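Asks: Pasted the sequence and its predicted model underneath.
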Amino acid sequence: MEPIQGNVSIDAQNIMPIIKKWLYSDKDIFIREVVSNGCDAITKLRMVDSAAAQNCSIHVEVDKAARELRFIDDGVGMTEDEVKTNINQVAFSGAKSFMEEYAKNEDQENSGIIGHFGLGFYSVFMIADKVTIDTLSFREGATPVRWESEDGMAFTMTEGTRATRGTTITLHVSEAESEFLEVWRVREVLDRYCSFMSVPIYLDEIKEEEAKVTGEGDNAEDKPEEKKEEPKPINDTQPLYARAPQDCTDEDYKQFYRKVFHEYEDPLFWIHLNVDYPFKLKGILYFPKIKEQFGGIEGQIKLYSGQVFVADNIKEVIPEFLMLLKGVIDCADFPLNVSRSFLQNDGYVRRISNHITKKVADRLTGMFKTERATYEGFWPDIHPFIKYGVMRDEKFAERMKDCLLFKTTDGKFLTLAEYKERNGEKLPDKMVYTSDPARQDAAIRLFTERGIDVTVLDQPIDVNFVSYMEYSADPESKFRYCRVDAELDSLTSTEDAPTLDAEKLTDLMREASGNKELTVEVKPLVNDSVPVMLVEDEQTRRFNDMGRIYGHSEYTMPAKYSVVLNSRSKTIEKLAAREKDERSVLLARQLYDLAELSRQPLEAEQMTEFIRRSMEIVDIAAQM
């Protein structure tokens, strides 16, 4: 062939500085692009000559001494015309024309060619100050071609010397990008982007001593030949998610989870996605064990396209609430942009996202219906995902509404319908819950001793969740959620209740608390176990709780609460009968602080005074 010199032909919008500066957000992505090209070349060979492609592979060589990074494949290679078309014209997709040529191939759907993303080769100029391509086409009578460029624009193309089918891309790494001459760095990038590519990839380090002729010296022939370990590919060409679910064991799923996400603790369970229609999608979603409160949960969904890593947690594909999970999603038909980093926003992506949501809901509802005990066992770990999901996604909420569970203080798990059935006679229009079973124990016992179930809603997400259930899940419903200290109407009984001087007790409690505006109520509760309670308005408390959770405590409202004195309590009865003196004020203040403790911790000064007063009361009791 005649030597050719020229400039790369590009479309107006695909200028090389844009490629270098904006097209790829991470420089290391060039490794993914070049290895993907090699993978495409071998995939093409499989289509035209499956026998020849049987043992094909990609080798990545790091030659630090020569400052070179080499990518070698034994795929179809390129002819002179193909180099002109695919390399000398930026933004032309060689894969597309190849697919058109072999459109009659019956295995076309499964060809797995990645190259239709385009432009990938030119990412090498982000780190190289010189690039060489040596290639020989598989076509009979083809002539080897050598292509060389220092800036990605001007090039020289001559007849090459390559004797075997395939392509070698040699990058002379610039001084500023020397990190890519470190084997550990290249391995790190290959592990990130290429760990599931469909062609075996080998990473080789070329050391200076290996370049010397072996056998130098008089005794070379006498030296025993060292047995070299068989090299192993750095990637898994048949990842677990690409297999049929029936061919995978529980241990396979757990090992894959540990390897991909570097986790030492097994997941709770998983969902294997294997969809052929209306699009091809494979993947595995894992439900991890929660180590912290909901606010500290961070998941990771890895997105692949044709077994090539694209990005983590792309919101267009993965519904927001599923970002709390860990998993791998692979769809060769994702409409990626030219840099393969972001999805183009279209209805196709939305359909994929909706389908993933449906599959997750199907798995959860199926477990609820057929493995209720297992589902209940997982509930403490998975309920934040599910509650967040029903609040964020209407379709998910519709599917999951009958599978929402509420744990009671005695360890039962009830659906909303089951709660209403068990407690509807005594509480027809509300569910009572506790946000702190230990602190609110006295109030809880008032309900449980009447046979009323108290549910536990003690996570930060529950503040929003109960409001969602009241006003969004079923707007027409009058059913409400009340904390055990929010209202006591269902816990009062006037039968055989003593009548006490409410005005006198109100005056005493106001003086003891130092609050002249304190609201005091005297009510006959169902038993005498609790002498005093602080009852706080449900809506005001929720608003303030939300402010604290989201870091907006400056917007909280003044607390609205009242002191309820139980007229059945012997302690309250004696206080009402006693003339107000120093000791009655002392006891009233102690009762007030005890009630306050069930609502929230006392301030440091209050606690000091509470302890001092407690000691004084103990001394008084000892003298009686």
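Replies: Looks like it came in fine.

Asks: From now on I want contacts and neighbour counts done on CA atoms only, so please keep to that.
Replies: Fine.

Asks: those strands in the stretch 451-600 of the chain, which residues are they?
Replies: 454-456, 480-483, 519-523, 532-536, 561-566 (DSSP state E, counting those that start in this stretch).

Asks: meant to ask about the stretch 1-150 of the chain
Replies: Using DSSP E, counting those that start in this stretch, strands in the stretch 1-150 of the chain cover 4-7, 58-63, 68-73, 128-136, 145-149.

Asks: Please name whichever of these is nearest to Asn423.
Replies: strand 58-63 (67.0 Å; CA to CA).

Asks: Could you report the separation of the residue nearest the centre of the chain from Ile290?
Replies: Closest residue to the average C-alpha location of the chain: Gly299 at 2.2 Å, with CA atoms, centre = their mean. Applying CA to CA, to the nearest Å, one obtains 10 Å for the distance of Gly299 from Ile290.

Asks: Please compare the first structure with the one that follows:
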Amino acid sequence: MTQEKGSLSINSENIFPIIKKWLYSDQDIFIRELISNGVDAIAKLRKLASLGEATVEENPEYRVDVVLNPEDKLITITDNGIGMTDEEVKKYINQIAFSGAAEFMEKYKESSEDPIIGHFGLGFYSAFMVSTLVEIDTLSHQQGATPVHWSCDGGSEYSMEEGTRAERGTTITLHVNEDGEKYLNTWEMRTIIEKYCSFMPVPIYLTNLEDEKRKAEEAAKKAEEAAKEGKETPPAETVPEEPKPLNEVSPLWLKNPNDCTDDEYKEFYRKVFMDYKEPLFWIHLNMDYPFNLKGILYFPKLGNEFESAEGQVKLYCNQVFVADNVKEIIPEFLLLLKGAIDCPDIPLNVSRSFLQNDKQVQKISEYITRKVADKLKQLYTNERENYEKFWGDIHPFIKYGCLRNEKFLERVQDSIIYKSAVTGAYTTLPDYLEAAKETHENKVFYTTDPRQQAQYIKVIKDQGFDALELTTTIDPPFISMVESKNEGVKFLRVDADLNEILKESDAEEDKKAQEKAEKLFKKALNNDKLKVRVESLKDESISAMIELSEQSRRMQDMMKMYGSMGMMGMPGGEDEILVLNKKNPLVAHLLESKKDDTAALLANQLYDLARLSHRPLEAEELNGFIARSQELMRQLVDKVDDSSK
């Protein structure tokens, strides 16, 4: 062929500078695009060979080779795929945005099985983001084809002439610019290939000529030193190490779920996410209609509530990495999971990095949500013991999903369980309400901190009731949602509305004791607004407790969450009620004593003891409590000394 020069034909307008600078969000994505093109070329050849439209050698070893040449500042990407004729180069390279992959798929769509990655024909031009000059050397698979050499310096002019390539396939040569020099590093390039190309369906090999040269020199030096000493060079040092591909051409998600072992799922998880805590369980997605989607989602084991607030769900298109945590595909609440999803039907934009708005995307998202819900129901029904073991880790996912997705809530609401703070066993809301029907119908007692609220839980237990543990930050909005979905059901924290728990005693007697207690405590605490109630608790060891209505406490929690506590004053305040147990010896002594020399001291101490079981004391309150404790112990010592004289 004769040498040809010309201008690149842009289908719409001269968008070449835009392609070079703005089409891709990450510069290193050129590696993904050029390797993807090589994989496409091999997929096309495989398809033609299977149809008898191309002749290839027996058992061909298809591969893509990435070679770094730091000395000459070159990167080459070579495939042994379909290759191109000069007419195809003119059509697919010189006319930007005319996708050969799109045309090929249209022609062979009825018989296409091998995935063709390219969609838009723009991936090749990402090479110019890091190059001063790009060259193509290609030879078509067609009999008698002439090799083609093409070059362009990044402007709109190109040069094309007969090439020298002798083997079928294509080599892209990048003369890297200053920005691209970092990609001449083996570690850097390996990291990028493993990020984008770990599961491409063709083996990918990486070679650094500088590294190979150094190895050869070291081997030659050892051989020379061995020869001088009259020794033979060890065989292992004379035989080159067999190169290994950087990718896994058949990822686990492509296998039938019935053919995968637990060990394979765990090994895949460790390899992909570098997480050596075993996942709790996983969901293997495998769908062919109405769209093609395969993948594996893992429920990770969290070290604490706030660890890994965002997981990592990798999105692939025909085994090509697209992005992490694409919210259009992965429902927001499932972004806490880890996994890989491969969906050839995803409608990507021209940079193959982001999704276009499409009804198909919504269908895929709904399918994933449904599969997760079905897996949870299956575990609840068939593996209840394991499900309960998982619950501490998975319930934030589930509750958040219920808050965010109505359909998910409908599917999993019967699988939501609650841990008893009294027995440690798990129960469902319907079972709890059924057990409480005779004593506190439609009321659900719960604790947000079993240690802090241990005294209240004891009172609950003494009354023969149960309380549920709801201890995470997702629980307050979750129980509000549950109340809204279950008419008449009311959640009450164990320190709220103790009248709902405590049995009524002698009303007349309690009234007299309460009048005296109010007068005594208001005076001692110098607080005219203090509310006091006297009760007869079964446990005599409990002296006093603080009660705060559920509505007031929820309001305070909400204000605290939004940093507005200053608008409401100190925690508790006027909404608190001091509940005194008249069976407690200290309280009985205080209410019956005629002396008031230590009454104020004891009253303040009982009040602070009640507050300590309700919430941590503020700094000033704690200082007062410590000083008062020391004073009471001093008085006790003085009395002991006096009695011994």
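Replies: All right, it came through fine. Keep in mind it's a predicted model, so treat the numbers as computed, not measured.

Asks: Tell me which residue of structure 2 matches up with the residue nearest to the centre of structure 1.
Replies: Residue-level alignment of Gly299 of structure 1 against structure 2, with TM-score structural alignment as criterion, gives Gly311.

Asks: picking that back up, nearest residue to the residue nearest to the centre of structure 1 in space, ignoring adjacent ones along the chain?
Replies: Leu324 (4.1 Å; CA to CA, 6 or more residues apart in numbering).

Asks: Translate the one you found into the numbering of structure 2.
Replies: In structure 2, Leu324 of structure 1 lands on Leu336 (TM-score structural alignment).

Asks: since we're on its match, how many residues are nearby?
Replies: 22 (other CA atoms under 10 Å).

Asks: Which other helices and strands does the longest helix along structure 2 contact?
Replies: Using DSSP state H to define each element, structure 2 has its longest helix at helix 619-644. For helix 619-644 of structure 2, the elements it packs on are helix 599-612, judged by 3 or more CA pairs under 8 Å, 6 or more residues apart in numbering; DSSP states H and E.

Asks: ok and the helix it packs on relative to strand 544-548, angle-wise?
Replies: 60 degrees (axes from the mean of the first three to the mean of the last three CA atoms, to 10 degrees).

Asks: what about the residue mapped onto Arg613 of structure 1 from structure 2, how many neighbours?
Replies: Aligned by TM-score structural alignment, Arg613 of structure 1 pairs with Arg628 of structure 2. As a burial measure, Arg628 of structure 2 scores 16 neighbours (other CA under 10 Å).

Asks: what's the answer for Asp528 of structure 1, then?
Replies: 16.

Asks: Look up how far Ser569 of structure 1 lies from it.
Replies: Taken as CA to CA, the span from Asp528 of structure 1 to Ser569 of structure 1 is 5 Å.

Asks: Report the contact partners of the counterpart of Phe521 of structure 2 in structure 1.
Replies: Alignment note (TM-score structural alignment): Phe521 of structure 2 maps to Met509 of structure 1. If you count contacts by CA atoms under 8 Å, 6 or more residues apart in numbering, Met509 of structure 1 has them with Val520, Val585, Ala588, Arg589, Tyr592.

Asks: ok, now with 10 Å
Replies: 515-516, 518-520, 563, 565, 584-585, 587-589, 591-592 (CA atoms under 10 Å, 6 or more residues apart in numbering).

Asks: Filter those down to the buried ones and hand me the PyMOL line.
Replies: Here is the PyMOL command that selects the buried residues among the contacts of Met509 of structure 1 (16 or more other CA atoms under 10 Å):
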select buried, resi 518+520+563+565+584+585+587+588+589+591+592
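
Asks: how about the contacts of Met509 of structure 1 in JSON lines, adding distance to Gly112 of structure 1?
Replies: Below are the contacts of Met509 of structure 1 laid out as JSON lines (distance: CA to CA, whole Å):
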{"residue": "Asn515", "distance to Gly112 of structure 1": "76"}
{"residue": "Lys516", "distance to Gly112 of structure 1": "78"}
{"residue": "Leu518", "distance to Gly112 of structure 1": "74"}
{"residue": "Thr519", "distance to Gly112 of structure 1": "73"}
{"residue": "Val520", "distance to Gly112 of structure 1": "75"}
{"residue": "Val563", "distance to Gly112 of structure 1": "71"}
{"residue": "Leu565", "distance to Gly112 of structure 1": "75"}
{"residue": "Ser584", "distance to Gly112 of structure 1": "85"}
{"residue": "Val585", "distance to Gly112 of structure 1": "83"}
{"residue": "Leu587", "distance to Gly112 of structure 1": "80"}
{"residue": "Ala588", "distance to Gly112 of structure 1": "79"}
{"residue": "Arg589", "distance to Gly112 of structure 1": "77"}
{"residue": "Leu591", "distance to Gly112 of structure 1": "74"}
{"residue": "Tyr592", "distance to Gly112 of structure 1": "73"}
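
Asks: can you tell me which of the contacts of Met509 of structure 1 lies nearest to Val484 of structure 1?
Replies: Using CA to CA, the contacts of Met509 of structure 1 come closest to Val484 of structure 1 at Val563, 14.3 Å.

Asks: The closest one pairs with which position in structure 2?
Replies: Match for Val563 of structure 1 (TM-score structural alignment): Leu578.

Asks: same deal with Ala576 of structure 1?
Replies: Checking TM-score structural alignment: Ala576 of structure 1 goes with Leu591.

Asks: ok, that match touching Ala600?
Replies: No: in this structure, Leu591 of structure 2 is not within contact of Ala600 by CA atoms under 10 Å, at 11.9 Å.

Asks: shared neighbours of those two, which are they?
Replies: Leu520.

Asks: For the residue lying closest to Ser198 of structure 2 once chain neighbours are set aside, give me its contacts.
Replies: Closest residue in space to Ser198 of structure 2, ignoring its immediate chain neighbours: Asn247 at 4.3 Å, by CA to CA, 6+ apart. Taking CA under 10 Å, 6+ apart, we find Asn247 of structure 2 in contact with 193-205.

Asks: change it to 8 Å
Replies: By CA under 8 Å, 6+ apart, the neighbours of Asn247 of structure 2 are Glu194, Cys197, Ser198, Phe199, Met200, Pro203, Ile204.

Asks: returning to what we had before: so what's the match of Leu324 of structure 1 up against?
Replies: Ser308, Ala309, Glu310, Gly311, Gln312, Phe397.
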